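# Predicted model, plus sequence, below.
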Amino acid sequence: MEKTDASSAAAAVADAKISSIFIYPVKSCRGISVPHAPLTPTGFRWDRQWLVVNQRGRAYTQRVEPKLALVEVNLPAEAFSEGWEPTKTSYLEIKAPGMDLLKISLCKPPKVSDGVSVWEWSGSALDEGDEASKWFTNYLGKPSRMVRFNAASETRPVDPVYAQGYSIMFSDMFPFMLASQGSLDELNKLLKEPVPMNRFRPNILVVGCEPFSEDLWTEIKISQFSFQGAYNQSRNRNCWSRAE
């Protein structure tokens, strides 16, 4: 990648436009493309709020359970409206090849489960019950449970080296992940078989900028909201926290 000066980088930010917003309610399962999404201190609402764990409470990811990539999730359309709250008839719906539909109530309070861990973090989470456990156990072929982040009692801070004072749920590293279509197009020129953008699981997809120029962005503004960037070279990701 060729470096650009500050004025060129600023111009690239100004030219970039958001083409898609993605939410991944269950970590490592398929995402949902939405036209808009409410912002929260930990990222977009509903993003990586649920997690599938093994019998020791350790997170499953696509790295070790690639079948999770085939799990589709759905939320009520109104769940992405500002100020909406779930009712008794509000569900997270989950389906996968060869499996019946699983419905998780958004209103029913799950039981607290201790000893849940994802990467460097461990703490309590909210267990979604035996039906969800049986569904994922049958699908993955090994003991599994589904848990929800326990926002009432737990905090998962981001790495203070990159963004001190921010926290996340079950996301990797930071509240938001951004990628550009130009970068993917440039990468695919080097690959024998092109890969789609969902292989990188961004929250925000932008178009209209030079390939990899987003690596240089330190601050962007979307509507009236400002975001601070932190490029994590070890994960090769452009990660963002909302600037207060």
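Received the coordinates, thanks. Residues are numbered from 1 along each chain as shown.
# only C-alpha atoms for contact and neighbour calcs from this point on.
Will do.
# what's the burial count for Ala132?
20 (other CA atoms under 10 Å).
# now swap in Gly165 and tell me
So Gly165, with other CA under 10 Å, has 10 neighbours.
# got it, and Val112?
With other CA under 10 Å as criterion, Val112 counts 14.
# Surely it is within a helix?
No. Read with DSSP: H, G, I helix; E, B strand; the rest coil, Val112 is strand and lies in no helix.
# Tell me if I'm right that it and Leu126 touch.
Yes. Using CA atoms under 8 Å, Val112 is in contact with Leu126, at 4.5 Å.
# Quickly list what's touching both of these two.
Shared contacts of Val112 and Leu126 (CA atoms under 8 Å, 6 or more residues apart in numbering): Asn150.
# Would you mind measuring from Lys111 to Gly123?
Between Lys111 and Gly123 the distance is 14 Å, computed by CA to CA, to the nearest Å.
# take the one below as the second:
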Amino acid sequence: MPSLSALYRYPLKSGQVEPLDNIRLDALGLEGDRRWMVVEEANGRFLTQRLLPQMGRIEARWEEGFGALRLRAPGMEDLSVVVPATDDALRGVTIWRDILQVPDAGDAAADWLSRFLGRPCRLVMIPEQRARQVDTAYANAGEKVHFGDGFPLLLIGQGSLDDLSARVGRPLDMLRFRPNLVVEGAAAFAEDSWKRIRIGEVEFRVAKPCSRCILTTIDPHTGERDAQREPLATLMQYRNVDGEAMFGQNLIAEGRGELRLGMPVEILE
């Protein structure tokens, strides 16, 4: 039976990964995942590694009790950012087609990020009650998402990455694809045929394949772009659906519970 081989959280959208041994699920996915985001100061437009690869060098970690976030980056002093009150200092932000009003994390965080990224920006946080509706073409009304691009969770099979690595001709780091859940013990792209799975006590719907972008060509450790646009170029050769490269599956959890490394992944449908 397939099993859960890796768990990853990204407290700051487009920031460094946080590997986990166990984590609970809440209404927005993994607790604390993608709850913070950097936006342009002038217009509230979201910023990611697509435009600013150096964002991948920002380490954001929840401090004990989830009352604050610690920011760390090369050449910068550490900064602790207190979670802002839900209805204080609201800022209008845009993420893809969604326009939200979310709490701003204050001037100290804005100054820290602006100095590191070299452009005026702000840090915002999304509380559960201000989260976005998942696209109702794939989700039920009331199912919400954090600052992720569109869905609460992303699953990738280790066999799928191994297949892609063999085609590219070198080992690829799973973190290029920024999954939350990695499953081992299944054939390459077996996850494409799954409709419902169970991990521990939690059932998940497999909503849709994940279309990949230029972010996959950025080395997650150095921030350098691949000159040959790999692995996106190879994905486009054999995982091309209507002009988009598909890799991984977006999930929606149907309940709460805890996930732990090594848990069996049961294919229900």
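That came through fine. Keep in mind that what you see is a predicted model, and the values were worked out from it rather than measured.
# Just give the TM-score of the two.
The TM-score (TM-score structural alignment, normalised by the length of the first structure) is 0.84; 218 aligned residues with a CA RMSD of 1.7 Å.
# Assess the claim that Phe116 of the second structure and Met76 are in contact.
Yes. With contacts counted by CA under 8 Å, Phe116 of the second structure reaches Met76, the gap being 7.4 Å.
# Between those two, tell me which one has more neighbours.
Set Phe116 of the second structure next to Met76 and count neighbours by other CA under 10 Å: Phe116 wins out with 16 against 13.
# who's in contact with that one?
Applying CA under 8 Å, 6+ apart to Phe116 of the second structure gives the contacts Ala73, Met76.
# what's the answer for Pro120 of the second structure, then?
With CA under 8 Å, 6+ apart, Pro120 of the second structure has these contacts: Glu40, Glu41, Ala42, Ala110, Asp111, Ser114.
# which one among these gets closest to Leu153 of the second structure?
Nearest to Leu153 of the second structure among the contacts of Pro120 of the second structure: Glu40, at 25.4 Å, using CA to CA.
# Could you double-check that Leu71 of the second structure sits in contact with Val82?
No. Contact between Leu71 of the second structure and Val82 fails when scored by CA under 8 Å: they sit 11.0 Å apart.
# These two: who's more crowded?
Taking neighbours as other CA under 10 Å, Leu71 of the second structure and Val82 compare with Leu71 leading, 21 against 15.
# Can you tell me how far the residue mapped onto that one from the first structure is from Leu184 of the first structure?
For Leu71 of the second structure, the aligned residue in the first structure is Ile94 (criterion: TM-score structural alignment). For Ile94 of the first structure, the distance to Leu184 of the first structure (CA to CA) stands at 29 Å.
# now do Met99 of the first structure
To Leu184 of the first structure, Met99 of the first structure is 33 Å away according to CA to CA.
# same question, Pro38 of the first structure
For Pro38 of the first structure, the distance to Leu184 of the first structure (CA to CA) stands at 26 Å.
# Neighbour count for these two, which is higher?
More crowded of Pro38 of the first structure and Leu184, by other CA under 10 Å: Leu184, with 17 against 14.
# Look at that one and give its secondary structure.
Looking at Leu184 of the first structure with three-state DSSP, the answer is helix.
# wait, isn't it in contact with Phe200?
No. Judged on CA under 8 Å, Leu184 of the first structure makes no contact with Phe200 at a distance of 9.4 Å.
# Give me the secondary structure label for Ala14 of the first structure.
Using three-state DSSP, the structure places Ala14 of the first structure in helix.
# okay, now Glu154 of the first structure: neighbour count?
Neighbour tally, Glu154 of the first structure, other CA under 10 Å: 13.
# any idea how far Ser28 of the first structure is from Arg156 of the first structure?
18 Å.
# typo on my end, Asp185 of the first structure
Going from Asp185 of the first structure to Arg156 of the first structure by CA to CA gives 34 Å.
# all helices for the stretch 51-200 of the second structure, in order.
Using DSSP state H, counting those that start in this stretch, the helices of the stretch 51-200 of the second structure run over 107-117, 158-168.
# give me the stretch of the second structure that stretch 207-217 of the first structure matches.
Aligned by TM-score structural alignment, stretch 207-217 of the first structure falls on residues 184-194 of the second structure.
# coming back round to it: who has more neighbours, Lys111 and Gly123 of the first structure?
Gly123 (17 against 14).
# Show me what the more buried one aligns to in the second structure.
Aligned partner of Gly123 of the first structure by TM-score structural alignment: Leu100.
# and what of Met177 of the first structure?
Using TM-score structural alignment, Met177 of the first structure pairs with Leu154 in the second structure.
# check which helix or strand covers the closest residue to that match other than its chain neighbours.
The spatially closest residue to Leu154 of the second structure, leaving aside those adjacent along the chain, is Asn250, at 4.6 Å (CA to CA, 6 or more residues apart in numbering). Using DSSP states H and E, Asn250 of the second structure sits in strand 244-253.
# which of the residues in the next helix or strand after that strand are buried?
Sequence-wise, the next helix or strand downstream of strand 244-253 of the second structure (DSSP H and E) is strand 257-260. Of the residues in strand 257-260 of the second structure, Gly257, Leu259, Arg260 count as buried by neighbour count, 16 or more other CA atoms under 10 Å.
# Check which helices and strands strand 257-260 of the second structure is in contact with.
Applying 3 or more CA pairs under 8 Å, 6 or more residues apart in numbering; DSSP states H and E, we find strand 257-260 of the second structure packed against strand 22-26.
# Kind regards, and thank you for your time.
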